[in-house]
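Asker: Quick one: sequence and predicted model below, then my questions.
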Amino acid sequence: MDTTKSTGDDTTPEGDSEAVPRGGWRRFAMDTRPLRRPAYRRLWSSTVVTAVGSQLTAVAVPKQIYDITGSSAWVGYASLAGLLPMVIFALWGGAVADSVDRRTLLLVTNTGIAVTSVLFWVQAVTGLASVWVLMVLLAVQQAFFGLNSPARNASIARLVPAGELAAAAALGSTVMQLGLVAGPLLAGALIPVIGLAELYLIDALALCVTLWAVHKLPALPPLDSATTRRAGWREVAAGFRYIALHKVLLLSFLADIIAMVLGMPRALFPQLADTTYAPYGEGLALGLLFAAIPIGAVLGGLTSGTFSRSSRHGLMVILAVLAWGAAITGFGLSTSLWVAVAFLVAAGVADMVSMVFRGAILLSAATDEMRGRMQGVFTVVVAGGPRLADVLHGTAGSAFGARTAVAGGGLLVVAAVLLLATVTPALRRYRISGEERP
């Protein structure tokens, strides 16, 4: 257990994990206690900037590929080209994050991401129009992201006390979800005005702000720095063994896999917009369906004060996944677009609660020398689960119909997580003390 305490401006104050209770509406608003920590505030502020900037590139790349090829298949191939390196380097990056100064790793990887954004801009302004160049740049950028994400997330537990981990997870998840909403909307508004190339440049400039914020962080070397640790695939395997031996970590991953693989119906949104909700206008329906879950997640984050102070982290994950499954079931049964959107918004709120407490469990239940590897696996699960769901729901939708596939998936989520909670009680019993740091 990490019992070290820092001193100075960038530190976690002793015994200061609980603020004076808030009254009135403030008790329901976002829990901002972690922002009192200067180091965490810098890390979080860099996330605010890049959450939107990264989405500009996320929109620009598939748009440019489609403009060049006129084929949605090539857009799909590009997504796969980015997924594989992200998975590999997230797993390896977790081991690296456990063996080096995490601040240094963040500086190196953010620089790599910024350089690839500049190269995206260069190929666009020069009119290169090469799909293969775009796919290579995307693969490189996603590899840097895979290295960056475990170090960034694992650093949080060194910057805030245990009692504020859920609040910190809510703050980070909220700005990422805001980026998922605001980034594509901003990209759609800017493309006709300034063009694709400038979107890449804006992302690169935003990453410069991130580099400055990371540079101002304190050093984050391994706590057992006297021990030399490698960062090879043997260490990655050790991370998976660690998960297998620590039941609460394994169960938190399984809960997320159940929710995302069985209950994420986004692959069926186009079919539902074209059939069930066609009378409302296919374009309107499709836009609302895709936006509803992120909007719900943002609402959950903005009201995180209602739940982030709970010490029953495991139980909160179970309840959130149950709520997700129930909301997805309601969505599948809905014939009214507005009722369907309301259920998806509710699902987004539940997803935010689940993200908050799963993130807090990963930071609290793992020792510091393992946190990077846990975050690497977490990155892979978060990125890979919805893609597996696309395949599963797309196949089921074609075989049984879209609404049946969605409602059936939601019911399977409820049944599976109830079985998980009943058979293995370790997750529902897991709680955290706010008076010590893991």
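Answerer: Sure thing, it's come through. Predicted model, so just to flag it, every value in this text is computed and none were measured.
Asker: switch to C-alpha atoms for all contacts and neighbour counts from now on
Answerer: Fine.
Asker: Identify each buried residue in stretch 347-367, please.
Answerer: Under the neighbour-count criterion of 16 or more other Cα atoms under 10 Å, stretch 347-367 has 347-366 buried.
Asker: Likewise for stretch 117-127?
Answerer: Here stretch 117-127 shows 117-124 as buried, counting by 16+ other Cα under 10 Å.
Asker: what do you get for stretch 206-224?
Answerer: For stretch 206-224, using 16+ other Cα under 10 Å, the buried residues are 206-211, 213-215, 217-218, 220, 222.
Asker: Which ones among those residues map onto helices?
Answerer: Using DSSP state H, 206-211, 213-215 are the members of the buried residues of stretch 206-224 that sit in helices.
Asker: gap between Ala162 and Leu344?
Answerer: Applying Cα to Cα, to the nearest Å, the value for Ala162 to Leu344 is 31 Å.
Asker: which one of those two has more residues nearby?
Answerer: Leu344 (29 against 24; other Cα atoms under 10 Å).
Asker: pretty sure the more buried one contacts Pro294?
Answerer: No: contact criterion Cα atoms under 8 Å: Leu344 and Pro294 do not qualify, at 9.0 Å.
Asker: ok, how many other residues are close to the nearest residue to Ala396 once chain neighbours are set aside?
Answerer: On the basis of Cα to Cα, 6 or more residues apart in numbering, the spatially nearest residue to Ala396 that is not a chain neighbour turns out to be Ala405, at 5.6 Å. By the measure other Cα under 10 Å, the count of residues near Ala405 is 25.
Asker: Also Ala170?
Answerer: 33.
Asker: contacting residues for it?
Answerer: 30, 301, 304, 308, 352-353, 355-356 (Cα atoms under 8 Å, 6 or more residues apart in numbering).
Asker: Second structure for comparison follows:
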Amino acid sequence: MDTSENSTGRDTEPDRGPADTGGSRGRGWRHWAMDTRPLRRPAYRRLWSSTIVTAVGSQLTAVAVPKQVYDITGSSAWVGYASLAGLVPMVAFALWGGAVADSVDRRTLLLITNTGIAVTSVLFWVQAVTGLESVWTLMVLLALQQAFFGLNSPARNASVARLVPADELAAAAALGSTVMQLGLVAGPLLAGALIPVIGLAELYLIDALALCITLWAVHKLPPLPPLDTSTTRRAGWQEVAAGFRYISLHKVLLLSFLADIIAMVLGMPRALFPQLADTTYASYGEGLALGLLFAAIPIGAVLGGLFSGTFSRSHRHGLMVIAAVMAWGAAITGFGLSTTLWLAVAFLAAAGVADMVSMVFRGAILLSAATDEMRGRMQGVFTVVVAGGPRLADVLHGTAGAAFGARTAVVGGGLLVVAAMLLLAAVTPALRRYRI
């Protein structure tokens, strides 16, 4: 590890289980299949297992809310307004939630916020079964739920570094990211199958019940209080500002955020999928083309996670981020040049694999390069970047697609990702030299 750039600030948890030896890595297929060493740690295993259920459950609500808004209003514009109503509190509370996560017992914060998310899911169900049909009620509940999510996410992600040793952080990130990506695929498909059978309201109730599993898993975690007990830290906006100052003083953290911004803002073309499905791939059927385009990246990410043993043991975390972002840009460029749907889907799936690699090592860098008293705030900024980057990309690519054509905008964005990442790696050696 480059000690000039970071310090782990790691503690020793009694619930981790026995340390692994080099022989645990295995040979043959075990070397390239998903690295499951973190699952030998009982506390991490409980947290991860709960994520399997909630990753799908949360997507049921993510489908149900816009569907209900559209059913009430008949307007896609209102669906967009509802999304914005959820984004703003999520961003604000993720930044503040990072500071809170660094000042209190993270286990306690997770219990409170998961309870809040579950209660709002129950309220979603109540308004649906009572036939309230108020879009404003939906928007208020969505804003409240996303505020709880913003408080929850930094504490949840920052806790991982207290549950697994340093050499398993990348593997833990791969396990968590794979489950979340699987939820992005399975959740909407399950919602689409369930709505005609049980109705829309029950999707909210299923999500609430799934969150009860999370509450049990969090309750079984060991206490996760701040390691530094010499000072009493307040979770105010001054602490949020201190987190940004910390990022500016630690180049590898700043560069990891910049790498994600480059990949997502310049290279995420999802806003152009409807236009491409209607024009370039219309001969395959617009509905089929649109569904495949949206599903391809998450499917690729899941595949990347399942075979993450091929890369998760690498110690060159910074170099892996650079290579993954450049591979993402190259795959997006290939997608833009594709004239057949199946080739386009293949390139998008390859982009999903690259995105998984990037997520794994960026997540590991954030957990290893920051001290424990700053991890919550780093994860808060990470949550904002991950949520905000694709939305900025929607605006940028939508505008570029209208001005220059969809395929030109996609190809240009992919090439810009490669060029920008090459430039960043060339002028700032801290990221490419970072290892653990």
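Answerer: Good, I have the coordinates. Every value quoted in this text rests on a predicted model; they were computed, and no experiment measured them.
Asker: quick revisit: tell me which of the buried residues of stretch 117-127 of structure 1 is nearest to Thr57 of structure 1?
Answerer: Taking Cα to Cα as the measure, Thr57 of structure 1 lies nearest Ser117 of the buried residues of stretch 117-127 of structure 1, at 7.8 Å.
Asker: which secondary structure element contains Met359 of structure 2?
Answerer: helix 341-369 (DSSP states H and E).
Asker: So which residue is smack in the middle of structure 2?
Answerer: Val386 (6.1 Å; Cα atoms, centre = their mean).
Asker: corresponding residue for that one in structure 1?
Answerer: Counting by sequence alignment, Val386 of structure 2 lines up with Val382 in structure 1.
Asker: Gly176 of structure 2 pairs with which position in structure 1?
Answerer: Match for Gly176 of structure 2 (sequence alignment): Gly172.
Asker: do you know how far that match is from Arg22 of structure 1?
Answerer: From Gly172 of structure 1 to Arg22 of structure 1 the distance is 21 Å (Cα to Cα).
Asker: now do Thr7 of structure 1
Answerer: Thr7 of structure 1 is 27 Å from Arg22 of structure 1, by Cα to Cα.
Asker: Repeat that for Ser308 of structure 1.
Answerer: Applying Cα to Cα to Ser308 of structure 1 and Arg22 of structure 1 gives a distance of 13 Å.
Asker: So those two - more neighbours on which side?
Answerer: Ser308 (27 against 12).
Asker: which residues of structure 1 does the helix or strand encompassing Leu423 of structure 2 align to?
Answerer: Leu423 of structure 2 belongs to helix 406-427 when assigned by DSSP H and E. Here helix 406-427 of structure 2 aligns to structure 1 at residues 402-423, judged by sequence alignment.
Asker: average offset between that stretch and structure 2?
Answerer: By mean Cα distance after the TM-score superposition for structure 1, the fitted stretch 402-423 of structure 1 averages 0.1 Å away from its aligned residues in structure 2.
Asker: Could I get the buried residue list for that stretch?
Answerer: So, applying 16+ other Cα under 10 Å, buried residues of stretch 402-423 of structure 1: 402-414, 416-418, 420-421.
Asker: Could you do stretch 226-246 of structure 2 as well?
Answerer: Neighbour-count burial for stretch 226-246 of structure 2 [16+ other Cα under 10 Å]: 226, 233, 235, 239-240, 243, 246.
Asker: Can you give me the end-to-end span of it?
Answerer: Per Cα to Cα, stretch 226-246 of structure 2 runs 18 Å from first to last residue.
Asker: against structure 1, where does that stretch fall?
Answerer: Residue span in structure 1 matched to stretch 226-246 of structure 2, by sequence alignment: 222-242.
Asker: got a list of contacts for the matching stretch?
Answerer: Under Cα under 8 Å, 6+ apart, the answer for stretch 222-242 of structure 1 is 2, 91-92, 94-96, 98-101, 368-370, 373-374.
Asker: Mind checking which of those are in strands?
Answerer: Nothing among the contacts of stretch 222-242 of structure 1 maps onto strands, per DSSP state E.
Asker: so of those residues, which ones are in helices?
Answerer: 91-92, 94-96, 368-370, 373-374.
Asker: Throw those into a markdown table and include neighbour count and distance to Asn148 of structure 1, thanks.
Answerer: Putting these into a markdown table (neighbours: other Cα atoms under 10 Å; distance: Cα to Cα, whole Å) gives the following:
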| residue | neighbour count | distance to Asn148 of structure 1 |
| --- | --- | --- |
| Leu91 | 29 | 11 |
| Trp92 | 25 | 11 |
| Gly94 | 31 | 9 |
| Ala95 | 33 | 12 |
| Val96 | 27 | 10 |
| Asp368 | 22 | 17 |
| Glu369 | 21 | 17 |
| Met370 | 24 | 16 |
| Arg373 | 32 | 12 |
| Met374 | 29 | 13 |
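Asker: ok, so of the buried residues of stretch 117-127 of structure 1, who is nearest Pro386 of structure 1?
Answerer: For the buried residues of stretch 117-127 of structure 1, the nearest to Pro386 of structure 1 is Ser117 (25.3 Å; Cα to Cα).
Asker: mean per-residue distance, stretch 77-91 of structure 2 to structure 1?
Answerer: Mean for stretch 77-91 of structure 2 is 0.2 Å (mean Cα distance after the TM-score superposition for structure 1).
Asker: Now do that stretch: which range of structure 1 does it align onto?
Answerer: The aligned range for stretch 77-91 of structure 2 is 73-87, by sequence alignment.
Asker: That stretch: how far from the chain's middle?
Answerer: 18 Å (Cα atoms, centre = their mean, to the nearest Å).
Asker: And that stretch, what's buried?
Answerer: Buried, per 16+ other Cα under 10 Å, within stretch 73-87 of structure 1: 74-75, 78-79, 81-87.
Asker: nearest to Leu272 of structure 1, of those?
Answerer: Nearest member of these to Leu272 of structure 1, counting by Cα to Cα, is Val75, at 21.5 Å.
Asker: So for that closest one, what's the nearest residue that isn't a sequence neighbour?
Answerer: Nearest to Val75 of structure 1 is Pro62, by Cα to Cα, 6+ apart, at 5.5 Å.
Asker: follow-up on the earlier one: please narrow the buried residues of stretch 73-87 of structure 1 to those residing in helices.
Answerer: Per DSSP H, the subset of the buried residues of stretch 73-87 of structure 1 in helices is 74-75, 78-79, 81-87.
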